[in-house]
Every structure is written in C-alpha cells, then in structure tokens.
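Colleague: only geometry, no sequence info:
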C-alpha cells in the first residue's frame, strides 16, 4: 500500500496528505476491513517523514472512524464505515474544498476552473452533480 504514497510540496500539511492517501487506499479496497495497517514507524520510514507527523495522520484517521486503534495490537481498517454525521460530513466537504482551492492557487490555476473540471469528470464517470 505504501508504494504508491508520495508527499508533495503543495502547501497541504503532510499529515493530511498521509491521511487522505490512506483513506483513498481504504476506499479503493487496497486495505480491507479488519486488515492491519502499516505501523506508524513503517510509514515514517517509507515516506521519510517525522514519526509525530504520521501519528497525527493516524489520529486523524481514527477520528474519522476509518481505522480502529487497538492498544498493543496495532491499527486496523474499521470493519464498518462510521455512521453518517451530517455536521462532520459538511466539515469534511468544507475541508476538501479549502484544500482544493489552496492546491489550485499553488499551481496557478483558477479554483473555478478546477471546480468546473471536477463536475465534468464526475459527469463523465456517471456521477451526479
């Protein structure tokens, strides 16, 4: 799973990049429910980042309910997705929107152009607006 992870100098905090890439891996089925996640040390070494940064990412993952921390055993992909919390969902969408805007500005792109492209890609993949 860690083979595809990479840290970018995009202005997005490293712990968020790690959290988001792990969420993507879980969503894509690369890490299945009940499966043990890589240790924080393994992630830190593979990505060449500070162990505290990885701990921050794992703590954020646990807060989302995507993983479960079992003391003395490790961190595991949650068996069941967390229940839908509308306030938390709204906060996540806002967080994602702010990160998309920051990323767009970092590369000199117009955030509205990025938003339009997201809608186009979603429509092309059969998604709804």
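Modeller: On my side now, so go ahead. Because the structure is a prediction, the values reported are computed rather than measured. Numbering: from 1, shown residues only.
Colleague: CA only for contacts and neighbour counts going forward, please
Modeller: Fine.
Colleague: show me what counts as buried in whichever strand or helix holds residue 54.
Modeller: Residue 54 belongs to helix 51-64 when assigned by DSSP states H and E. Counting neighbours by 16 or more other Cα atoms under 10 Å, one finds that the buried residues in helix 51-64 are 53-62, 64.
Colleague: same check on stretch 93-109?
Modeller: 99-104.
Colleague: so which of these sit within helices?
Modeller: Filtering the buried residues of stretch 93-109 for membership in helices, criterion DSSP state H, returns 99-104.
Colleague: with those in mind, which one is nearest to residue 9?
Modeller: Using Cα to Cα, residue 103 is the member of these that sits closest to residue 9, with 9.9 Å.
Colleague: how near is the residue nearest to the closest one when sequence neighbours are not counted to residue 104?
Modeller: Leaving aside its chain neighbours, residue 103 sits nearest to residue 10 (6.2 Å; criterion: Cα to Cα, 6 or more residues apart in numbering). Residue 10 sits 9 Å away from residue 104, going by Cα to Cα, to the nearest Å.
Colleague: give the helix, strand or coil label for the most centrally placed residue in the chain.
Modeller: Closest to where the C-alpha atoms of the chain average out (Cα atoms, centre = their mean) is residue 20, at 1.1 Å. At residue 20 the chain is in helix, as set by DSSP: H, G, I helix; E, B strand; the rest coil.
Colleague: structure B:
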C-alpha cells in the first residue's frame, strides 16, 4: 500500500523525499535502475509529468543519472550519497528538536531523552 500524500507540500517534493529515503536506507542500491516513468506514475497514482519532474529534481540533486535510451539509475558516487544521508539526518534532527523545544524541553532534556531511548532499544 502506498503512503498517502500530505497537503502540506507538493506531491513531487514528497516523492523526491521518499525516493531519497529509499536510497539512504539502501532499499534502492547505488547503480540500481529506477522503474520507468509510467510504472512509477501507476505505483504512486500520479500523473507521469509529476514523475518526470521528480526525476529532473533527483538528477539536479546528483542522486540519479539519466542514461540515454536506458533509463534513470541511482548514482554510484558514494560521496554524493554520503552527503545526502547527512542532509536527511540533519533535517530529521532539526524537525525533532524544534518540536521538542516547542513543547518546552531544554537541549539537555532532549539529549537525555534520546540517549535513554537509544539505550532502551539495545
């Protein structure tokens, strides 16, 4: 089942984020071919033009490479993928920290809470 889209962001941005997460989590490996525009459009229930825009954005970011006549492939540039991983981590930490601060937690309380959570997961 496909995760529903939020009204907070354009659909193409949400799809870019989903694909980046799949790449960072290694669901999609470096060098893997992405499904065709038509297949992705059907999979996500969106217009093929939306998928074209997603592919253009991913290529602009250096996350994928277009190979004429062959399709779209995840880059094998490990430095680019390492940078993407660091960017996603930073975004998640920023979002979480901002929400916790809005709830009134101090930096020390946030760190202690995260540390306790991580230790409990071991």
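Modeller: On my side now, so go ahead. Quick caveat, the model's predicted, so the values are computed rather than measured.
Colleague: picking that back up, make CSV out of the buried residues of helix 51-64 of the first structure and add distance to residue 123 of the first structure.
Modeller: Shown next, in CSV, are the buried residues of helix 51-64 of the first structure (distance: Cα to Cα, whole Å):
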residue, distance to residue 123 of the first structure
53, 36
54, 35
55, 37
56, 35
57, 31
58, 33
59, 34
60, 31
61, 29
62, 32
64, 27
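Colleague: just give me the closest of those to residue 76 of the first structure.
Modeller: residue 62 (9.6 Å).
Colleague: contacts only, for the equivalent of that closest one over in the second structure.
Modeller: Under the alignment (TM-score structural alignment), residue 62 of the first structure maps onto residue 59 of the second structure. Going by Cα atoms under 8 Å, 6 or more residues apart in numbering, residue 59 of the second structure touches 65-66.
Colleague: need the counterpart of the residue nearest to residue 103 of the first structure in the second structure.
Modeller: For residue 10 of the first structure, the residue aligned by TM-score structural alignment is residue 7.
Colleague: how many residues are close by its match?
Modeller: Applying other Cα atoms under 10 Å, we find 8 residues neighbouring residue 7 of the second structure.
Colleague: give me the element it is part of.
Modeller: Counting by DSSP H and E, residue 7 of the second structure is part of no helix or strand.
Colleague: same question for residue 68 of the first structure.
Modeller: Residue 68 of the first structure is located in strand 67-70, with elements delineated by DSSP H and E.
Colleague: average distance between whichever helix or strand comes after that strand and the second structure?
Modeller: Remark: after strand 67-70 of the first structure, the chain's next helix or strand is strand 74-77, criterion DSSP H and E. By mean Cα distance after the TM-score superposition for the first structure, the fitted strand 74-77 of the first structure averages 0.5 Å away from its aligned residues in the second structure.
Colleague: mind listing what's buried in strand 74-77 of the first structure?
Modeller: 75-77.
Colleague: equivalent analysis for stretch 37-55 of the first structure, please.
Modeller: Those would be 37, 40-41, 43-44, 47, 53-55, for stretch 37-55 of the first structure by 16+ other Cα under 10 Å.
Colleague: from those residues, which is closest to residue 126 of the first structure?
Modeller: Closest to residue 126 of the first structure, out of all of these and judged by Cα to Cα, is residue 37, at 31.5 Å.
Colleague: that closest one touches residue 74, doesn't it?
Modeller: Yes: under the criterion of Cα atoms under 8 Å, residue 37 of the first structure makes contact with residue 74 at 7.5 Å.
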